[in-house]
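S.K.: Pasting the sequence and the predicted coordinates here, then a few questions.
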Amino acid sequence: MSAAVAALGASLKKGRIKIVLIAAAVLLLLGGGAAYLINRSMSADDEEVEVEVQDAPEDADAEQYDPRSAPVFVQLEVFTVNLADRDTDRFAQVGVTLEVEDQKAVEQIKAFMPVIRNNILLVLSNKSSASVRDEPGKRRLAAELRAQALRPLGYEVNPDDLVEEPAPGASAPAGSRPRKPRRLMALPIKAVHFSNFIVQ
């Protein structure tokens, strides 16, 4: 009886060893096949992709966008103001976000926030609904807000020098001539963005 049990135990061990060996062989085959396919697809991708690197022009601005650094934003509370329309009562609800140079600029803006908000409110309340309905009007408004937000930080800038040009391919207003942007010193507030803009 014990000899039969011993023989049965030996055959079970041999069976387990065979199963483990078969499983290991299958895993090796699958792993090798997967590695082959990955290497093949990577080498095919390497052959197809060509990267062309061009030298930056010598007259390029020293302060170009660095894709490794994320932009820094300061979001202001939404402004609700009565507009300067004479024929009827109109108001605007405007969300303003300032794009700033760095964290140091964020701290400066926080220190002068009451003055910056006051300046922005004064600009908004002097606008008519017609002057801010179209895209050029909004671009002009963004430039004026940027100039007024820079004043408490010690920068006197003409808003005309801050008006952003429309994106390439965008239609310019009828009768307008393209304007060459003026080179300005690096300013701590890089842009004004509208997060919402409602005129009623």
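M.R.: Noted; the coordinates are in hand.
S.K.: going forward, measure contacts between C-alpha atoms and count neighbours the same way
M.R.: Fine.
S.K.: Taking the centroid of this structure, which residue is nearest it?
M.R.: P71 (6.7 Å; CA atoms, centre = their mean).
S.K.: got the contact list for that residue?
M.R.: Each residue near P71 by CA atoms under 8 Å, 6 or more residues apart in numbering is listed here: 99-102.
S.K.: try I189
M.R.: Per CA under 8 Å, 6+ apart, neighbours of I189: 98-101, 105, 146, 149-150.
S.K.: Next: Q108.
M.R.: L153.
S.K.: Whichever helix in the chain runs longest: what's the following helix or strand?
M.R.: Identified as the longest helix of the chain according to DSSP state H is helix 2-48. Sequence-wise, the next helix or strand downstream of helix 2-48 (DSSP states H and E) is strand 72-75.
S.K.: From the chain's centroid, how far away is that following strand?
M.R.: 11 Å (CA atoms, centre = their mean, to the nearest Å).
S.K.: before we move on, back to that, could you check how far the residue nearest to the centre of the chain is from I189?
M.R.: Counting by CA to CA, to the nearest Å, the gap from P71 to I189 is 11 Å.
S.K.: again with A70
M.R.: 15 Å.
S.K.: same deal with E47?
M.R.: Separation of E47 from I189 (CA to CA) stands at 44 Å.
S.K.: possible to save the contacts of P71 as CSV with neighbour count?
M.R.: As requested, the contacts of P71 are arranged in CSV below (neighbours: other CA atoms under 10 Å):
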residue, neighbour count
E99, 20
V100, 20
E101, 17
D102, 16
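S.K.: Comparison target below:
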Amino acid sequence: MANSKAAKLQAVPPEGTPDASAGKPGKRKLVVLLAVVAALLSGAGVWLTSTDGRAWLAARLEPKPPSPIYVALESMTVNLQPDNGDRYLQIGIVLKSYDKEADGLVKMFMPELRSRVLLLLSSKTPAELYQADGKQKLVKEILALTRQPYSTTVSDLKVKDVLFTNFVIQ
């Protein structure tokens, strides 16, 4: 009987040692590490679906817009159609584009472009150009001029906006 009692005592693990149901110490660390990683990933997922997270993600994923290219035309002075006596317009125009070819195209066809713009400007009266909406209309008309064919191979100067740097009616 003493032998069977001693055998039973030896089958019980001593205190301080993990028993068979607890697993190995490395396995417990792995489970804790996986739980921490899962919590971090779920927190990141919640943040990315929030408004701030979506904005942050969109800012990194969207391609950056190209830098604008500005081409300045020489300042122009033109006689306006008479309302009450002689009036003239002194104007500075800058063309804005996002196409790298636009600078070369505008410079290549500068004499023809200037001629078209001068003809347009000389057809205006001071009353048309005094108001802001008259200036906006002029921007659209100059844009239309840049979109007309300039040769058999160039149908558009690729200009996206017209900016006035000087606008004086006297």
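M.R.: Looks like it arrived, so ask away. Bear in mind that the values here come from a model prediction, so they are computed numbers and not experimental data.
S.K.: Can you calculate the TM-score here?
M.R.: Put the two chains on top of each other and the TM-score (TM-score structural alignment, normalised by the length of structure 2) is 0.59; 112 aligned residues with a CA RMSD of 2.5 Å.
S.K.: counterpart of the residue nearest to the centre of structure 1 in structure 2?
M.R.: Matched across to structure 2, P71 of structure 1 falls on P68, judged by TM-score structural alignment.
S.K.: neighbours of L12 of structure 1, just the number please.
M.R.: Here the count is done by other CA atoms under 10 Å, and L12 of structure 1 has 12 residues near it.
S.K.: quick one, what contacts it?
M.R.: Per CA under 8 Å, 6+ apart, neighbours of L12 of structure 1: none.
S.K.: mind checking which helix or strand A7 of structure 2 is in?
M.R.: Per DSSP H and E, A7 of structure 2 falls inside helix 2-11.
S.K.: now do T165 of structure 2
M.R.: strand 161-169.
S.K.: Just give the closest residue to S131 of structure 1, not the sequence neighbours.
M.R.: Nearest non-adjacent residue to S131 of structure 1, counting by CA to CA, 6 or more residues apart in numbering: G137, 5.5 Å away.
S.K.: Quick one: map the one you found onto structure 2.
M.R.: Match for G137 of structure 1 (TM-score structural alignment): G134.
S.K.: and that match, helix, strand or coil?
M.R.: Assigned by DSSP: H, G, I helix; E, B strand; the rest coil, the conformation of G134 of structure 2 is helix.
S.K.: K160 of structure 2 corresponds to which position in structure 1?
M.R.: By TM-score structural alignment, K160 of structure 2 lines up with K190.
S.K.: What separation do you get for that match and P136 of structure 1?
M.R.: For K190 of structure 1, the distance to P136 of structure 1 - CA to CA - is 19 Å.
S.K.: Quick check: the closest residue to Y70 of structure 2 other than its chain neighbours vs D161 of structure 2, distance?
M.R.: Nearest non-adjacent residue to Y70 of structure 2, counting by CA to CA, 6+ apart: K96, 4.7 Å away. Applying CA to CA, the value for K96 of structure 2 to D161 of structure 2 is 5 Å.
S.K.: list the contacts for the closest residue to Q75 of structure 1 other than its chain neighbours?
M.R.: Nearest residue to Q75 of structure 1, sequence neighbours excluded (CA to CA, 6+ apart): T97, at 4.3 Å. Residues near T97 of structure 1 by CA under 8 Å, 6+ apart: 73-76, 192-195.
S.K.: If any of the residues you listed are buried, put those into a ChimeraX selection.
M.R.: Burial among these is assessed by 16 or more other CA atoms under 10 Å; the matching ChimeraX selection reads:
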select :73,74,192,193
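S.K.: now structure 2: which of the contacts of T97 of structure 1 match?
M.R.: Contacts conserved in structure 2 for the contacts of T97 of structure 1, using both residues aligned by TM-score structural alignment, their matches' CA atoms under 8 Å: 73-76, 192-195.
S.K.: and D85 of structure 1, which of the three is it?
M.R.: coil.
S.K.: What's it aligned with over in structure 2?
M.R.: Looks like D85 of structure 1 aligns to P82 there (TM-score structural alignment).
S.K.: what's the neighbour count on that match?
M.R.: 14.
S.K.: I'd like the kept ones among the contacts of T97 of structure 1 laid out as JSON lines, including distance to E52 of structure 1.
M.R.: Converted to JSON lines, the kept ones among the contacts of T97 of structure 1 look like this (distance: CA to CA, whole Å):
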{"residue": "F73", "distance to E52 of structure 1": "33"}
{"residue": "V74", "distance to E52 of structure 1": "37"}
{"residue": "Q75", "distance to E52 of structure 1": "38"}
{"residue": "L76", "distance to E52 of structure 1": "42"}
{"residue": "V192", "distance to E52 of structure 1": "34"}
{"residue": "H193", "distance to E52 of structure 1": "33"}
{"residue": "F194", "distance to E52 of structure 1": "36"}
{"residue": "S195", "distance to E52 of structure 1": "37"}
